[in-house]
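Novice: sequence isn't available, so here's the structure alone:
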């Protein structure tokens, strides 16, 4: 795309999210979501590759269906209550429809099938945008309307997402699909706690954004699209690979890294609310996610490729300079645990 087109598309992407996050009227929220969707479609399909076109089509159909459900649910609510206010979604049918629509927007189980396929068909940078920025608007709507959403459905979807995100990620060799299932698992944790404390949800979302951005930029810098690619990444930049190992362990939620903070706070709150089976289920599901994070850690930092490897040796080519963004996100991804008291207060 030309610089002018890229500027227009990215501006529309940002504006759509901001409109949705700052609106109180359902129609304005819907318009923001539509702007967001229409701006990301050319970004996904700009490769002019059949896989990219397929990903763009899947994304468009899913998001259009979810937006239509949001408009339908808000119309039902306005018909019965006479208000279009986002915080006044009191009609039970409308609330259930809205919960399903926002779950589809985010990619929660059982409406998660589009996310791994779309990420796999996109470029790394587009996959990063879909995994991070595109989650902001639906999460803002969930936080605004959480008092009227179905708690049972949200808790069920959260637990299933946390478990399936770990379970389905075990079988993947593509790093983008691994990050997609990682995203589903993290969103499951956020949705589980959204029913109780939205401030912990926002803290978990921010930490997820930092960790995912760091991980994607590390993969972009090392040109690692599959697990096999990571085995030869050490020679490109040993320092970056050590940082990648820490990012992966943080994604897994191991102390004393930052990723431990949201999981710790969420489990503590679930236990306080007497939701012990839920807390146990999602804590055990983390072990599944941790397995494929550790597998990536092993291939990235603990595997020295032999000289006869069939993979292309990356040190024969000019390596990419790591993004300046990494110098901001990596410290937040690995060393933000001492900030926990600020969040709990």
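Specialist: Received it, and whenever you're ready, just let me know what you need. Everything numeric in this text was worked out from a predicted model, so none of it was measured. Numbering: from 1, shown residues only.
Novice: can we go C-alpha only for contacts and neighbour counts from here?
Specialist: Fine.
Novice: just give me how far stretch 91-99 sits from the chain centre.
Specialist: 24 Å (Cα atoms, centre = their mean, to the nearest Å).
Novice: what's the burial count for residue 307?
Specialist: Residues contacting residue 307 under the criterion other Cα atoms under 10 Å number 8.
Novice: wait, a strand at it?
Specialist: No. Under DSSP: H, G, I helix; E, B strand; the rest coil, residue 307 falls outside any strand and is assigned coil.
Novice: now residue 196, what's its secondary structure?
Specialist: Per three-state DSSP, residue 196 ends up coil.
Novice: separation between it and residue 270?
Specialist: Using Cα to Cα, to the nearest Å, residue 196 is found at 8 Å from residue 270.
Novice: quick check: residue 26 touching residue 87?
Specialist: No. Using Cα atoms under 8 Å, residue 26 is not in contact with residue 87; the gap is 9.6 Å.
Novice: out of these two, which sits in the busier spot?
Specialist: More crowded of residue 26 and residue 87, by other Cα under 10 Å: residue 26, with 23 against 17.
Novice: which residues touch that one?
Specialist: 71, 74, 84-86 (Cα atoms under 8 Å, 6 or more residues apart in numbering).
Novice: tell me what the longest helix seen in the chain is packed against?
Specialist: The longest helix of the chain (DSSP state H) is helix 50-81. When contacts are defined as 3 or more Cα pairs under 8 Å, 6 or more residues apart in numbering; DSSP states H and E, helix 50-81 sits against helix 26-45, helix 92-106, helix 114-121.
Novice: okay, pairing it with this:
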């Protein structure tokens, strides 16, 4: 892609997210979401591959549907209450429609069907943007709208997402689909406490972005998109392959890695609020996600490629791009747990 075009598209992504962050009016927030959508579509389709075009079309139709629902909800609320302010979404029907539309935008279950298919059809770099940056603007709106939402709606979306994210990833061999279902499961954890403790949702979102960025950049470095190719990843980057196991276990939420921090704090918050059954259910669903992370870890470290490579082995290839982002997110994804007291003091 032309560097000037790429620069314009990346600046448009930043503009759309910033506009949504800074807006208090529904129309400005909708405009920011639309700029975000239109900016990432050329990045998704620039391969000119039929699968990429199909994924782009699915993404566009889904996002357009969600944007229309957001406009309908905000207009309905303005008609009933006379308020266009985002935090004044007091009409129950309008609030439910808005939450459903935002859930469709980020891929919460049961509106998640587009996410695995779209991620499967695009490159790992674009998938990284779709899984991290594109979640920021809708989450900013969810945190503002959650105060007026029905708590049962958010809880149902959260439990459904953790269940679907766990079950859906069990039988996958495509790594991008595994990361898509991982995204669905993590989003469920975030939504669960959006009404009780928004700061915990923000912490979980930041931690998820760091861990997912580390996973996507690692897969791009070792050039793996299927489980079967993970077996030969150690020949390309031995040290990174060892660290990749820690990244996957961190995504699963195992101590003493970074991913344990948000899950621990969210479970503690839900128990303190008097919902022990909900805490038990989502803790059990985390085991489903942990299983397929362990399966990937096993494939990466304890197996060999099941076929004979006739060509020369890819042995410790030179880095083709900057490795500082990869090194930074790998370090953050594995070693932030000791900073939990400082994070709690910062969020308090």
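Specialist: All right, it came through fine. Since we're looking at a predicted model, the values are computed, not measured.
Novice: TM-score for these two?
Specialist: Put the two chains on top of each other and the TM-score (TM-score structural alignment, normalised by the length of the first structure) is 0.97; 345 aligned residues with a Cα RMSD of 1.6 Å.
Novice: show me which pair in the contacts of residue 26 of the first structure is furthest apart.
Specialist: Greatest spatial distance in the contacts of residue 26 of the first structure: 71 and 85, 12.6 Å, computed using Cα to Cα.
Novice: which one of those two has more residues nearby?
Specialist: Ranked by neighbour count (other Cα under 10 Å), residue 71 of the first structure and residue 85 place residue 71 first, with 21 against 16.
Novice: what lines up with the more buried one in the second structure?
Specialist: Using TM-score structural alignment, the partner of residue 71 of the first structure in the second structure is residue 71.
Novice: could you report the neighbour count for residue 218 of the first structure?
Specialist: Residues within reach of residue 218 of the first structure, counting by other Cα under 10 Å, total 21.
Novice: that one and residue 245 touch, don't they?
Specialist: No. With contact defined as Cα under 8 Å, residue 218 of the first structure does not count as touching residue 245 (10.1 Å).
Novice: mind putting the helices and strands packed on helix 50-81 of the first structure in JSON lines, distance to residue 9 of the first structure included?
Specialist: Shown next, in JSON lines, are these (distance: least, Cα to Cα, whole Å):
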{"stretch": "helix 26-45", "distance to residue 9 of the first structure": "5"}
{"stretch": "helix 92-106", "distance to residue 9 of the first structure": "20"}
{"stretch": "helix 114-121", "distance to residue 9 of the first structure": "18"}
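Novice: which of those sits closest to residue 289 of the first structure?
Specialist: Residue 289 of the first structure lies closest, by Cα to Cα, to one member of these: helix 114-121, at 15.3 Å.
Novice: hmm, who's touching the closest one?
Specialist: 44, 51-56, 58-59, 62, 107, 126-127, 130, 174, 176-177, 180-181.
Novice: for stretch 214-233 of the second structure, same thing?
Specialist: By Cα under 8 Å, 6+ apart, the surrounding residues in contact with stretch 214-233 of the second structure are 124-125, 127-128, 173-176, 236-237, 240-241, 244, 247-248, 296, 299-306, 319, 326, 329-330, 333.
Novice: cool, and stretch 130-145 of the first structure?
Specialist: By Cα under 8 Å, 6+ apart, stretch 130-145 of the first structure touches 17-18, 20-21, 33, 36, 86-89, 102, 105-106, 119, 180, 183, 194, 198, 209, 212-213.
Novice: then stretch 164-177 of the second structure?
Specialist: Contacts of stretch 164-177 of the second structure (Cα under 8 Å, 6+ apart): 109-110, 116-117, 119-120, 124, 127, 178, 181-186, 224-228, 285-289, 291-292.
Novice: nearest to residue 156 of the first structure, of the helices and strands packed on helix 50-81 of the first structure?
Specialist: helix 92-106 (11.4 Å).
Novice: next, the angle helix 26-45 makes with the closest one.
Specialist: 20 degrees (axes from the mean of the first three to the mean of the last three Cα atoms, to 10 degrees).
Novice: helix 92-106 of the first structure packs against which elements?
Specialist: Using 3+ Cα pairs under 8 Å, 6+ apart, helix 92-106 of the first structure is in contact with helix 50-81, helix 136-145.
Novice: how about it: buried residues?
Specialist: Buried residues in helix 92-106 of the first structure, counted by 16 or more other Cα atoms under 10 Å: 94-106.
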